[in-house]
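S.K.: Next comes the sequence, and after it the predicted model I'd like to discuss.
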Amino acid sequence: MRILVVEDERLLCDGIAEDLELEKYTVDRCYDGADAHERLFVEPYDLVILDLNLPGMDGLELLRRIRSEQPKLRVLILSARAQLSDKVAGLDLGADDYLTKPFALEELEARVRTLLRREFVPRAPLVQAGPLALDTVAREISVRGEPLPLTPREFAILEQLMLCQGRWLSQEALMEHIWEADANPFSNAVRMHISSLRKKLRERLGYDPIQTKIGQGYRLAGEEHV
């Protein structure tokens, strides 16, 4: 899952990003509303965490443009504006949630999980793919009930494959959803992490569930298709 944090207080922005990265999300940071608007044109995100008091472009104006240009993109407002009228204005403009400052990181994490589950797992917090299970609340992947230790990148790749079961995902698509905006698109990073992920899956499953097809990319297969 890829998140954009738009917050002009750099220490707070960096702290939020680092905390969410520990939760195995891919996070980009932006300190200016206008810069965030430009980035949203070229990079795919699953969620935007948006402050309202921003230089370059006010947060509410940025929210208006997001709703006009990307109506399905999840937006969580994070603001010191605690008046009921401010909350109503943000929600009326299409924000999916509103959290006032100061806040606890644990509450922010919980709201992020809820918003992302709402889009990708509308009926249950558990995604099953054969013997693999993705717990979208605990942010864990297990094999037949036993936790599977993965690096954050390995987790993000397998999570994306499980959420997109039956679909081929190109290296470019994985790069867009999992790596930061400044990552080198011509690196071998995806292949390297796929290789290490396959090794761990083979050790636990006895087979490699990740299929590769030239010109198509990668997808997750069940045991019966291996």
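M.R.: Received, thanks. Numbering: from 1, shown residues only.
S.K.: contacts, neighbours, all on C-alpha from now
M.R.: Fine.
S.K.: ok, which stretches of this protein are helices?
M.R.: 10-22, 33-42, 59-69, 84-92, 105-120, 152-163, 171-178, 189-205 (DSSP state H).
S.K.: what is the orientation angle of the fifth one with helix 152-163?
M.R.: Angle of helix 105-120 versus helix 152-163, following axes from the mean of the first three to the mean of the last three C-alpha atoms, to 10 degrees, is 30 degrees.
S.K.: Counting neighbours, which bits of helix 105-120 end up buried?
M.R.: 108, 111-117, 120 (16 or more other C-alpha atoms under 10 Å).
S.K.: one more structure, for comparison:
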Amino acid sequence: MIVVVDNRELVTNGYKSLFGSEGVSSAGFQVDEFRGWVETAADTDVSAVEAFLLGDFPERGAFTKLVRSRSNAPMIALSDARTLTSTLDLFAAGIDDVVAKPVHVKEILARVGAIRRREGIDRARSSVDEICVFNDGRDAEVAGEPLVLPRRERRILEYLVANRGRRVSKQQLFSAIYGIFDENVEENVIESHISKLRKKLKMRLGYDPVSSKRYLGYGIGV
């Protein structure tokens, strides 16, 4: 999930729509709303954030410490009129990257991936056993062959592989796939998506690589 922060609804709604067209969930906040959310949100909600996209507002340089107190996800600042001084100030404040508008959401996602790789976390390609996922929109490879999946099932598989070796709850999956404020979708829809995904994986592999335990959640490689 990508969190977009800007006082202009045109900006937050626009990016939410664009990320959605790429199959990436997002949430939009005004500045004051975001401050309150970061301070009080549940750990499961914060852990679902893949990156923070900060619009052009005066307080964003001071937000880095607040964000870092809850999350290590990349922080990218959008700039309406980028100058050397403002860019250097943002980097000094702890922003990971600064991009000038207009910028395509695919470039933003690529920059998030580049930041992760610099941190030693390559999220463009992840694998476990016979499953390999590509978080750039490509179909997963299972048993050496592409497996075409609906968008939501592919995102669930990517999330499970990214968190290989540990269990994730249904709530964590829902937040990562649909976003934390999607009230139009029931959380139980995750169970339906996972059931369909597990059947397809079992047909390809001959066994079910996804394990589940009541109250603990789902996992691959656990």
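M.R.: Done, it's in. Worth saying up front: this structure is predicted, and the values here are computed from it rather than measured.
S.K.: thinking again about what came up before, dump the buried residues of helix 105-120 of the first structure to JSON lines, plus distance to R64 of the first structure.
M.R.: Shown next, in JSON lines, are the buried residues of helix 105-120 of the first structure (distance: C-alpha to C-alpha, whole Å):
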{"residue": "L108", "distance to R64 of the first structure": "23"}
{"residue": "R111", "distance to R64 of the first structure": "21"}
{"residue": "V112", "distance to R64 of the first structure": "21"}
{"residue": "R113", "distance to R64 of the first structure": "24"}
{"residue": "T114", "distance to R64 of the first structure": "22"}
{"residue": "L115", "distance to R64 of the first structure": "19"}
{"residue": "L116", "distance to R64 of the first structure": "21"}
{"residue": "R117", "distance to R64 of the first structure": "23"}
{"residue": "F120", "distance to R64 of the first structure": "23"}
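S.K.: quick one on the thing from earlier: how about the helices of the first structure, which one is nearest V137 of the first structure?
M.R.: Among those, helix 105-120 comes nearest to V137 of the first structure, with 6.3 Å by C-alpha to C-alpha.
S.K.: who's in contact with the closest one?
M.R.: Contacting residues not belonging to helix 105-120 of the first structure are listed as 16, 19-20, 46-47, 74, 76, 96-97, 99, 125, 136-137, 163 [C-alpha atoms under 8 Å, 6 or more residues apart in numbering].
S.K.: One more: stretch 65-78 of the first structure?
M.R.: By C-alpha under 8 Å, 6+ apart, stretch 65-78 of the first structure touches 45-52, 63, 90, 93-101, 112, 115-116.
S.K.: From those, keep the buried residues only.
M.R.: Buried among these by 16+ other C-alpha under 10 Å: 45-52, 63, 90, 93-99, 112, 115-116.
S.K.: what do we get in the first structure for K196 of the second structure?
M.R.: Matched by TM-score structural alignment, K196 of the second structure corresponds to S196 in the first structure.
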